[in-house]
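>>> here are the coordinates; sequence isn't available:
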């Protein structure tokens, strides 16, 4: 079986103390029947396709009360899915893929989120889920015919589409985790071969998160070691305009790869983040403190 088709909903283990007359087993059986594998796409877009399939499997298990439960940012589950659809749609528009939902009148993700959420509140949660998934699958299929270096823009940031889709993978992963935590569900981690390119994208963002936060780290370098499946090691120039890093790093950070990705995704506190720091510890702390600078709701 393709690893992307792992049965995420099977992680919703039945409570051993569940009442005998509970409908949960039937609900889970229905959810399993409605799950769908990841859409076919380019190799470099598979981390996103996998996170979409995982989120969709979680949504398949949702019942009526789940959809109105607040997950994050004051948003219900339905509004959270609308937010994902809004940002996916902006990237889709940038590369010429289909966009569902209300007429596209803005390129700003916050404004587009508000438009899509308003539109989806008048529809059923299942309609929201269906169109979010249909748009995401269409984007995946469209990307199969594009080069990774194809330019794309989202919220004024111009970058290769491969980096933008990894950012969408990270946000979808983070919000799937947000929803799963509220539901007290533990889902499997992404495949290591999907975690690694996501971590690589996060590592390459560090010079920009430093710059955006007002830290000029020109001429400074970082040795980053991320442990666990999908991890790796990076030698990074921390100046946004610097060339390739050389020589001994000025600072070193060793941390868990999943925790690092979530820190960049706006989940985690740099003050309490578990990491081993060496070399210029003050510089390393600045790197961690500024890491979430590009994360949004």
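Looks like it came in fine. From a predicted model like this one, the values you see are computed outputs, not experimental measurements. Residues are numbered from 1 along each chain as shown.
>>> only C-alpha atoms for contact and neighbour calcs from this point on.
Will do.
>>> do a quick rundown of the helices in the stretch 1-150 of the chain.
For the stretch 1-150 of the chain, the helices defined by DSSP state H, counting those that start in this stretch occupy 24-34, 46-60, 64-67, 77-95, 109-121, 125-143.
>>> packing partners for the second one?
Okay, so that is helix 46-60. Using 3 or more C-alpha pairs under 8 Å, 6 or more residues apart in numbering; DSSP states H and E, the elements in contact with helix 46-60 are helix 24-34, helix 125-143, helix 161-182, helix 192-212.
>>> nearest to residue 267, of the ones you listed?
Residue 267 sits nearest to helix 161-182 of all the helices and strands packed on helix 46-60, at 7.8 Å, using C-alpha to C-alpha.
>>> which residues does that closest one contact?
Helix 161-182 is touched from outside by 44-45, 47-49, 51-52, 54-55, 58, 71-72, 77, 80, 84, 88, 91, 148-154, 186-187, 197-198, 201, 261-262, 265, 267, with contacts defined as C-alpha atoms under 8 Å, 6 or more residues apart in numbering.
>>> redo that, cut-off 7 Å
44-45, 47-48, 51-52, 55, 71-72, 148-152, 186, 198, 201, 262, 265 (C-alpha atoms under 7 Å, 6 or more residues apart in numbering).
>>> picking up where we left off before, closest one to residue 253 among the helices of the stretch 1-150 of the chain?
Nearest to residue 253 among the helices of the stretch 1-150 of the chain is helix 46-60; the distance by C-alpha to C-alpha comes to 24.8 Å.
>>> can you put the helices of the stretch 1-150 of the chain in CSV and add distance to residue 227?
Below are the helices of the stretch 1-150 of the chain laid out as CSV (distance: least, C-alpha to C-alpha, whole Å):
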stretch, distance to residue 227
helix 24-34, 33
helix 46-60, 19
helix 64-67, 34
helix 77-95, 29
helix 109-121, 33
helix 125-143, 29
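>>> put this next to the first one:
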């Protein structure tokens, strides 16, 4: 399709809400790499879309209390505290749902994904997500698992809870900063794999990722085994996590890129590549 400025401008609203066809999305993303005017328009459209969403209520205190309680549990290993807290947050959120809120599909996917962990821990025959998640938390006090695996489960549980909250017009607080930092670090570690999946890995290139706000930090990510910093990307921590989870269009994220700008935007586009479709 044509990639003229006028043609792409007419697609920006659809692209911001993930409503473009694959060909249209490719054309928009290619144009955004070189057009600051359209990038500014995308940021404005993304903000307008958020402002038009139904007004959210304050998250129930029960959700915050359960998250804090899970964080303080002395029997949960440190590497699994983020998972326990996201389980508690989702559990509290589910209790706030109305009788006609159907979240069966989301919970079924989460339950299936958690089953890998459950099998490794010897957790069997749990009928619901809640029963399985509670059994996993209990089993983690007796048998260790790789920290990266539990961060992956915390990440997906948080994203699932956020999806449910948005679908049911509830508000869900983000993970506590220490948990968000751990989740962001895990998400950052996926970026080189996403680049390799998109055949972007190049020798001697290192990406510096600077995440701001609660849970932020700085990570140096080699696209291969070694290299020098070629591009630095700075953005909000939660926004980066949502981008990597394919919940935010990459070009709508407010990001500052230094160095190889084109490579930086290509990496943002590649970020969600590992998300199962």
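Structure's in. What do you need? Every value quoted in this text rests on a predicted model; they were computed, and no experiment measured them.
>>> could I get the TM-score for this pair?
Here the TM-score for the pair of chains, by TM-score structural alignment, normalised by the length of structure 2, is 0.71; 215 aligned residues with a C-alpha RMSD of 2.3 Å.
>>> follow-up on the earlier one: right, and the helices and strands packed on helix 46-60 of structure 1 - which one's nearest residue 242 of structure 1?
helix 192-212 (9.1 Å).
>>> so which bit of structure 2 is the closest one matched to?
Mapping helix 192-212 of structure 1 onto structure 2 (TM-score structural alignment) gives residues 177-197.
>>> how much does the matching stretch stray from structure 1?
Mean deviation of stretch 177-197 of structure 2 relative to structure 1 after superposition (mean C-alpha distance after the TM-score superposition for structure 1): 0.7 Å.
>>> buried residues, that stretch. List them.
Neighbour counts over stretch 177-197 of structure 2 (16 or more other C-alpha atoms under 10 Å) mark 179-196 as buried.
>>> hang on, isn't residue 38 of structure 1 packed against residue 51?
No: using C-alpha atoms under 7 Å as the test, residue 38 of structure 1 is too far from residue 51 to be in contact (8.3 Å).
>>> quick one: residue 95 of structure 2 and residue 140 of structure 2, what's the gap?
Residue 95 of structure 2 is 24 Å from residue 140 of structure 2, where distance means C-alpha to C-alpha, to the nearest Å.
>>> more neighbours, the two?
residue 140 (20 against 11; other C-alpha atoms under 10 Å).
>>> any idea how far the aligned partner of the more buried one in structure 1 lies from residue 97 of structure 1?
Alignment note (TM-score structural alignment): residue 140 of structure 2 maps to residue 143 of structure 1. The gap separating residue 143 of structure 1 from residue 97 of structure 1 is 8 Å, by C-alpha to C-alpha.
>>> repeat that for residue 26 of structure 1.
Distance, residue 26 of structure 1 to residue 97 of structure 1, using C-alpha to C-alpha: 37 Å.
>>> what of residue 130 of structure 1?
Separation of residue 130 of structure 1 from residue 97 of structure 1 (C-alpha to C-alpha): 17 Å.
>>> now swap in residue 264 of structure 1 and tell me
Distance from residue 264 of structure 1 to residue 97 of structure 1, counting by C-alpha to C-alpha: 27 Å.
>>> same check, this time on residue 253 of structure 1
39 Å.
>>> just residue 245 of structure 1 next, same as before
Per C-alpha to C-alpha, residue 245 of structure 1 is found 37 Å from residue 97 of structure 1.
>>> cool, and residue 164 of structure 1?
Remark: distance between residue 164 of structure 1 and residue 97 of structure 1 (C-alpha to C-alpha) = 14 Å.
>>> ok, now residue 289 of structure 1?
Going from residue 289 of structure 1 to residue 97 of structure 1 by C-alpha to C-alpha gives 36 Å.
>>> likewise residue 12 of structure 1?
According to C-alpha to C-alpha, residue 12 of structure 1 stands 34 Å off from residue 97 of structure 1.
>>> ok, now residue 233 of structure 1?
Computed as C-alpha to C-alpha, the residue 233 of structure 1 to residue 97 of structure 1 distance reads 35 Å.
>>> more crowded one of those two?
Shown here are residue 233 of structure 1 and residue 97; by other C-alpha under 10 Å, residue 97 has more neighbours (18 against 14).
>>> corresponding residue for that one in structure 2?
Checking TM-score structural alignment: residue 97 of structure 1 goes with residue 122.
>>> again, but for residue 279 of structure 1
Alignment note (TM-score structural alignment): residue 279 of structure 1 maps to residue 259 of structure 2.
>>> for burial, what's the neighbour tally of the residue lying closest to that match once chain neighbours are set aside?
Once flanking residues are discounted, residue 259 of structure 2 sits nearest to residue 231: 4.6 Å by C-alpha to C-alpha, 6 or more residues apart in numbering. By the measure other C-alpha under 10 Å, the count of residues near residue 231 of structure 2 is 19.
>>> next: residue 126 of structure 2.
Using other C-alpha under 10 Å, residue 126 of structure 2 has 15 neighbouring residues.
>>> quick check, it in contact with residue 132.
Yes: under the criterion of C-alpha under 7 Å, residue 126 of structure 2 makes contact with residue 132 at 5.2 Å.
>>> assign residue 207 of structure 2 to helix, strand or coil.
Following DSSP: H, G, I helix; E, B strand; the rest coil, the label given to residue 207 of structure 2 is strand.
>>> tell me how many other residues surround it.
Neighbours of residue 207 of structure 2 under the rule other C-alpha under 10 Å: 24.
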